[in-house]
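Trainee: Sequence plus predicted model, see below.
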Amino acid sequence: MSIVLYHHPFSRASSVVWMLEELGVPHELRFVDLMKGAHKAPELIALNPMGKLPILVDGDAVVTESAAIGLYLADRYSLGRLAPLPDDPLRGTYLRWSFFAPSVMEPGSMAKAANWQFKPSQAGWGDYEAMLQAMESAVTGREFLLGDRFSMADVIFGGTLRYMLRFNMLEPKPAFVAYSERLAARPALQRADARNLAIAKEHGLNPG
């Protein structure tokens, strides 16, 4: 077993569990006690100087940032299935929405919630309403981001969308709710949710 995920069920590492379940590859979850500051331990700082989770170690490869982990895993273990091939025209759409989650959805929602003052034309995430319209366009009239084909982009984009809906960080537009429900029906996501919940209970954590 070469894949190790440094994990806490209330961190972005929880979404990586879904990625790994979709792939069906052997792996180990290594619990990191965030409440005790274990993510700042020297051995983890050596893997990720940001001192954050998730951290994925796959043999000699060390990958951080959840979107990067998803793209790495899909290319290495599911190229042509969860990741379109490099010459597939869908590859561009796949990459677009994979990067949209961390570079637009997350900062855009934070800016809205905290009432940041900025010029949308000067911010990488742009205008909040335009962001919502783009997200709606991505999930309306199709089952998944690539049409009827599920991909790792759905885990990255969809996982962020599900989190934001759960914590009322995003307006529950019908297209978002319907897409989230389609994702929730996936057995791999159900297994991942169950694993994260079990680990939370094992460590006395309240899932809220």
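Mentor: Yep, it's here.

Trainee: rest of the way, CA atoms for contacts and neighbours
Mentor: Fine.

Trainee: Helices along this protein, start to end?
Mentor: Shown for the chain, the helices assigned by DSSP state H span residues 13-23, 42-47, 66-77, 90-100, 106-114, 128-139, 152-166, 174-184, 187-202.

Trainee: Of those helices, which stretch is the most buried?
Mentor: Each of those was scored by mean neighbour count; the highest is helix 13-23, a mean of 23, by mean count of other CA atoms under 10 Å.

Trainee: try it against this one:
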Amino acid sequence: MADELVFYTNPMSRGRIARWMLEEIGQPYRTEVLEFGPEMKSDAYRAVNLMGKVPAIRHGNQVVTEVPAICAYLADAFPEAGLAPEPARRGDYYRWLFFAAGPLEAATTNRALGVEVPEDRRGMVGYGSLEDTLNTLEAALAGREYIAGDRFSAADVYVGSHIGWGLRFQTIDPRHVFADYCGRLVNRPAAVRAREIDDDLMRKSFKENVE
């Protein structure tokens, strides 16, 4: 019997990215929805993720947290989905997957929080400046269909989600390269299914809370 795949999430979290990845691999999985607060910080869930945060997955005896790690793990665990380049061609794949997890997320989060890094202190932060970060990402996508080359991969799930959220919440400048890239991703069948599942969970949660 194949190892069970369990997904711990909340539809108003970064779990939406992991959900998209799970839909891309096309394998059965069981969803455990946790509410923010006591349930997510419970001893039962901290046995899965000591941080008391979602998302996380359990695949047999393996527990994986952190969204980029979940994306990379699932691509490797289910190679038949074709969501990772062959090992000898993974330079861009790893580079941009972790660029989004590091410099891009830090830079856009600081923008959302109104944090300005003094120019003479930019060497202390991994991204330097938001402008440098966005210029680098724009250059990477210019002339490419996908972030790691001419094939969709798990890196696109993660990078595309960050850019999409950044455009929506105005933490990323609305550059044509970013909009065009997201436009190529948003209507993928797995992306549509994932949004529908999580949006439905949000509606059910709202209905339960008001009744």
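Mentor: Nice, I can see it. Here the structure is a predicted model, which means the values were calculated and not measured.

Trainee: Burial check on the nearest residue to M164 of structure 1 once chain neighbours are set aside, number of neighbours?
Mentor: When the adjacent residues along the chain are set aside, M164 of structure 1 lies closest to L170, with 5.5 Å between them (CA to CA, 6 or more residues apart in numbering). Counted with other CA atoms under 10 Å, residues neighbouring L170 of structure 1 total 18.

Trainee: L170 of structure 1 maps to what in structure 2?
Mentor: Correspondence of L170 of structure 1 to structure 2, assessed by TM-score structural alignment: I172.

Trainee: quick one, what contacts its match?
Mentor: Under the criterion of CA atoms under 8 Å, 6 or more residues apart in numbering, the neighbours of I172 of structure 2 are T108, L134, I163, G166.

Trainee: With distance to A18 of structure 2 as extra columns, can I get these in TSV?
Mentor: Formatted as TSV, the contacts of I172 of structure 2 follow (distance: CA to CA, whole Å):
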residue	distance to A18 of structure 2
T108	20
L134	23
I163	15
G166	17
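
Trainee: Between these, which sits nearest Q27 of structure 2?
Mentor: Using CA to CA, the shortest approach to Q27 of structure 2 within those belongs to I163, at 26.0 Å.

Trainee: wait, doesn't the closest one sit right on F178?
Mentor: Yes - using CA atoms under 8 Å, I163 of structure 2 is in contact with F178, at 6.8 Å.

Trainee: Structure 1: which residue goes with D198 of structure 2?
Mentor: Aligned counterpart of D198 of structure 2 in structure 1: N196 (TM-score structural alignment).

Trainee: contacting residues for the residue nearest to its match when sequence neighbours are not counted?
Mentor: Among residues not flanking N196 of structure 1 along the chain, P9 sits closest, at 5.0 Å (CA to CA, 6+ apart). By CA under 8 Å, 6+ apart, the residues touching P9 of structure 1 are N196, L197, I199, A200.

Trainee: how do those residues look in structure 2, which are kept?
Mentor: Counting by both residues aligned by TM-score structural alignment, their matches' CA atoms under 8 Å, structure 2 reproduces these contacts from the contacts of P9 of structure 1: N196, L197, I199, A200.

Trainee: could you dump these to a markdown table with distance to R91 of structure 1?
Mentor: Shown next, in a markdown table, are those (distance: CA to CA, whole Å):
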| residue | distance to R91 of structure 1 |
| --- | --- |
| N196 | 30 |
| L197 | 33 |
| I199 | 35 |
| A200 | 36 |
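
Trainee: closest to R81 of structure 1 among those residues?
Mentor: Distances from R81 of structure 1 to the kept ones among the contacts of P9 of structure 1, taken by CA to CA, are shortest for N196, at 25.2 Å.
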